[in-house]
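K.L.:
When you get a sec, could you give me coordinates for this:
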Amino acid sequence: MAIIPNSNSIAESNESTNYRKPFLTITFLFFMWGFITVMNDVLIPHLKEVFELSYFQAALIQFAFFGAFFIISLVYFIVSVSKGDPISRIGYKNGIIIGLVLCGVGCCLFYPAAIFQRYGIFLSALFVLASGVTILQIAANPYAAILGKPETASSRLNLAQGFNSFGATLAPLIGALLLYKVFSNGEITVDSLKIPYLIYGGLFFLLALIIKFIKLPSFKNTETLEKGLHVLKFRHVVLGMIAIFVYVGGEVTIGSFLINFFKLDSIAGMDEAQGGVFLSYYWGGAMIGRFLGSIAMGSMTDKLKKYLLMACLSILSFMVIYLITGVQNNDGVFSLELIPFAQIQFFIFFLIINYIAFLIGGSKPSRVLTLFATVVIILLAIMILADGTLAFWSAIAIGAFNSILWSNIFTLAIKDLGKYTSQASSLLVMMIVGGAIVPIIQGAVADQIGIQLSFIIPIFCYAYLIFYGLKGYQVKPLTT
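P.N.:
The predicted model follows:
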C-alpha cells in the first residue's frame, strides 16, 4: 500500500550515494509489517477457540487493527492541514523509528494479555501494534522512493511491496508452527502466544536500532499541503475513497475467515495448523501477482521479453512457495514433505489464468481493475456454491487476483489532482478502515447463516470495484 511522493518535491542530499544497504534494510521493514499484519489471520481462529467467541467477536481483531489505521491517519491528516506535516518536521527516519518502537510495544503487550487472559487486552495490544504499522506506512514509503534515482522510484516501491507480500506468505506458516507446534503441545491456549510475540517485538526493536545507526538520506518535502476539503469536489476521488474502503474490507475479510472456511467438513476439514499452511498459498498468490504486476504495468517495451520474464518470475515464485510450505515440524524434528502436484493442480491452473489476465489487462489500470474484480466475484461464487477441492482452491486463488488492486485504485483516484494530490492521498489511506468494518459485518452474517454463505458480503465489495473500473475512475471537473 504505497504512496509515491512527488519527485519534484524531494531534495536529495547526495544523488551519487549508493543506497543499496539502506534499501535492503527498508525492504526488510516492508517484509516485517506484511508478516505481522497477516498474523491476524492466524490469531482469529486461535483466539476464537480459546475464548469461545462468535464469528462477530473474533472479527473484532481486525476491527481493532484496522480501526487504528483510520484513527491514526485521521489525526495525522488533521494535524497536517492545520499545523503542517508532522513527519516532515521530525524527519522520515525518526518517523520510521517511532513506528517500529510502537510495533515492538504492541507485540510485547501480548505477554500480559496472555497472563491475564483478557480478550480486551489482546485487542488493545493490536491497536498499539497497528498504530505503529500506520506510521510506518506514512514514513517508510517515501524513504523507499528516494533511495536511488527518481526515475526508478516506482520500481523500488513495487519490489518492496513484493517483499511485503513475501512476509504475508510466511506469516501463516511461521505463525502456525510457533503457535501449534514449537510453543504448544498441540493444545490451543493463550500461553502459546507469549514467546512468539515477544520474538516479534524484539525484531521490531532491533530493526529500530539498525535504522537509528544506518546512514539514510536527508531530504525534505517542500510540497504545499492544501487546506480545506476542496479535493472532495473531485468525483473520482470520492468514489475512489469508497473503492479503497471496499477493496481493503473485501481483502481483509476473506483472509480473516479462510482458515474457518477450510475447517468445514464439506470443504477440507482442516485444523488451524493445516489451514495456516494453505493460507500461505493465498498470500503467496498475492506475492506472485504483485511481482507480475510490476513488470506487466512497467515501462518494458519488448513484449516478448516482458511476457517471458513474467512467466519465469511466476514459476520461480511458485517454487519458493511450494518449497517453504513443505517444511514440517514433527516432535521437534524438521523435515521436507512436499505436497503432491496432483493436490495443487487447481492452484497451478488459477496461476495460469492470472498470467493470462495480466496479458489481457495490459498496462491500463482501469481495465486490470475491472477484469480482476470480475474474476474474484466468480471465485467467491464458486466458494459459496461448490464444495470440496474446487471451492478450497478457488478461495486460495483470490489472493493472486487481489494482488495489484490497491495500486490500480490508488493510481486512478489521484489522477490529475495537481496540488490536491497529497490531501487526496491522506484521505485514501484513511479508507483502510474498511478492513475494520467489513469483517465484523461478515462475522455477524456468518453467525446467522454460516461461514460459507457469508462470503456473499465481499461479493458486494468487488461489484463496486467493477463499477469504479468501468465508470467511477473517470476524471470529472470541479463541481460548483
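K.L.:
from here on, contacts and neighbour counts on C-alpha atoms
P.N.:
Fine.
K.L.:
For residue 311, which non-adjacent residue is closest in space?
P.N.:
In this structure, residue 311 finds its nearest non-sequential neighbour in residue 355, 7.6 Å apart by Cα to Cα, 6 or more residues apart in numbering.
K.L.:
To check against the first, give me the structure of this:
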Amino acid sequence: MRHREKRVNVQSITDEPSISTAEVAVPEQRVSWLPLALIVSLFFLWGGANNLNDVLIAQFKKAFVLSDFGAGLVQSAFYLGYFLVAMPAGMYMRRFGYKSAVIFGLLLYGVGALLFWPAASQATYGLFLFALFVIASGLAFLETSANPFVTLLGSQETATRRLNLAQAFNPLGSIAGILIGQHFIFTGIEHSPAQIAAMSVAERVAYFESETHAVQWPYLVIGLVVLAWAWLIALTRFPNAAASSAMAAGKGVLRKLLRDPRFVGALFAQFFYVGAQVGVWSYTIRYVQANMPGTSAREAANFLTAELVCFMAGRFAGAALMKYLRPVRLLLAFAAINMLLTLFAVLHPRASGAYALVACSFFMSVMYPTVFALGVEGRNDDERKLGSALLVMTIIGGAVLTALMGAVSDHSSIATAMSVPVGCFTVVLLFAWRRGRYSVGAAG
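P.N.:
Okay, the predicted model is just below:
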C-alpha cells in the first residue's frame, strides 16, 4: 500500500538556539514512539549541559582562584562553540540526514564530557575550556537536527503538539543540571582568602586539587550516558526523513536580509537578549554569595534552581497570554519589567536584589522565541532559512556579554555588573517598540 506524501514546511522556534526550518517529504504515519522518546530526551540532555555551566563558573572560580572575568570564560568557550559550528552542523545535516547529525552531535557531547577527567587530573583550566567547546559543538549539531526531526516522527497534524512536548523537557534538563552541580560538584567546603593564605603549601595544593577533581565523576557519568544514548539511537530504526538544502539561499538573499532594518533589529535584539539571559544565570550564585554573606555556593544554587522554575512557568504563562495580547506587545511589557528588575538588583545589592533576579527569569521566558518569530515573519522560504541560521548565530552574545559582566565586576562589583543586562533588556524593549509601531503602520 502506497503512502500519500506531503510537502511539509517545518518551522520550530525554541528557547534555545536551533535551525528552525527544513523542507522535507515524508509519508503520513502514526507516531513512532521509541524514536520519538529517544529524540525528545535530547532536549533534556542539552538543557542539563547548558546550565551546568552556571555551576562550573562558581566552582572554577574557587578551584583556580579566578577573577570574575576569568570564570566567565566558561560561557565564552561554550557559546563560541555554538557560534562556529551552527552552520557546519546544518551543512552536515543536509548531506547525511537527521539521524546521522544527532549521532555525531552526541559523540562530540560525550567526548567533551570525558575530557573533563584529564583536565581535572592535570588541573588545567584551558583544557576545561576546550572540553566545553567540544560539548557545545555537539549541542549545536543536536539543536540543529532534533527540532525538525521531532516534527517528522508521526503525523503532521500532531507535529506542533510533539514539538511542544519536546521543548518542555529542556527546562527540566536545566533544573537537573543545577541539581547535579549542587549536590555532586559543590563540595560544601569553602575557605576565605585569609584562610587559604594561612594554609601550608601542601594543604593549599590538596584543597585546590580536591575542588578541581570534584567535576571528574559527574562528567564521566554524563559522558558515558550520552555515548550510550548515541549507541541506542544508532541501533534504532527511524522513519525516512531526508532534509533538503535548508540554507541554500544565495548572496542576493543575504544582502536583502542585511539591508532590512527590521531583520537587523532582530539580530541585535537576539544578541543582547541571549547575553542578558546567560549573564544573569551565570552570575546569580556569585551575586548571592557576594550580597548575602555566609551563603555557601551550594545554598546559593537554590536561587538558580528557582530561576529555572520561574523560566519554565513563564513559558506556559506567556503562551497563554498571547491568546489575548499580540506577541510584540507582550515582549515590550516583559522587557520593560526586566529592565526594572535588573536595575533593582544593581541598586539594592542584598537579598531583595537576588529575588529580583529570580523574578527576572519568568519574564525572560518568551523573549528568544518571540524575537526569533518576528525576525523571520513574512519572509519567503529562502529568506526564512538563511535568516534562521543568522539568528542562531547571535547566541555569541552569551559569550561576549558574560565576559563583559565579569570585567565590570572585577573593576567594580557583581551588583554593578548587573547593569549590563539592564542595557540588554533596553535593546530588546526598543526592538519591540519599533516592531510594534511598524505592525500598526502596516495594518493601517
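K.L.:
Can you give me the TM-score here?
P.N.:
These two chains, once laid on top of each other, score a TM-score of 0.85 by TM-score structural alignment, normalised by the length of structure 2; 403 aligned residues with a Cα RMSD of 2.4 Å.
K.L.:
before we move on, back to that, next structured bit after the helix or strand encompassing the residue nearest to residue 311 of structure 1?
P.N.:
With elements taken from DSSP states H and E, the one containing residue 355 of structure 1 is helix 345-361. Counting by DSSP H and E, the next helix or strand C-terminal to helix 345-361 of structure 1 is helix 365-385.
K.L.:
what stretch of structure 2 does the next helix or strand after that next one fall on?
P.N.:
Sequence-wise, the next helix or strand downstream of helix 365-385 of structure 1 (DSSP H and E) is helix 388-402. Mapped onto structure 2 using TM-score structural alignment, helix 388-402 of structure 1 covers residues 350-364.
K.L.:
which stretches of structure 1 form strands?
P.N.:
In structure 1, strands defined by DSSP state E lie at 327-330, 333-336, listed in chain order.
K.L.:
could you dump these to TSV with mean neighbour count?
P.N.:
As requested, these are exported to TSV (neighbours: other Cα atoms under 10 Å):
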stretch	mean neighbour count
strand 327-330	14
strand 333-336	10
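K.L.:
for these, which one sits closest to residue 137 of structure 1?
P.N.:
strand 327-330 (31.5 Å; Cα to Cα).
K.L.:
Turn the strands of structure 1 into JSON lines, including distance to residue 196 of structure 1.
P.N.:
Written out in JSON lines, the entries for the strands of structure 1 read as follows (distance: least, Cα to Cα, whole Å):
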{"stretch": "strand 327-330", "distance to residue 196 of structure 1": "16"}
{"stretch": "strand 333-336", "distance to residue 196 of structure 1": "18"}
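K.L.:
Of those, which is nearest residue 431 of structure 1?
P.N.:
strand 327-330 (37.3 Å).
K.L.:
equivalent range in structure 2 for that closest one?
P.N.:
The alignment of strand 327-330 of structure 1 onto structure 2 (TM-score structural alignment) finds no residues at all.
K.L.:
Does anything pack onto that strand? Which helices or strands?
P.N.:
The elements that strand 327-330 of structure 1 packs onto, with contact taken as 3 or more Cα pairs under 8 Å, 6 or more residues apart in numbering; DSSP states H and E, are strand 333-336.
K.L.:
quick one: residue 415 of structure 2 from residue 216 of structure 2, how far?
P.N.:
The spacing between residue 415 of structure 2 and residue 216 of structure 2, counted by Cα to Cα, to the nearest Å, is 32 Å.
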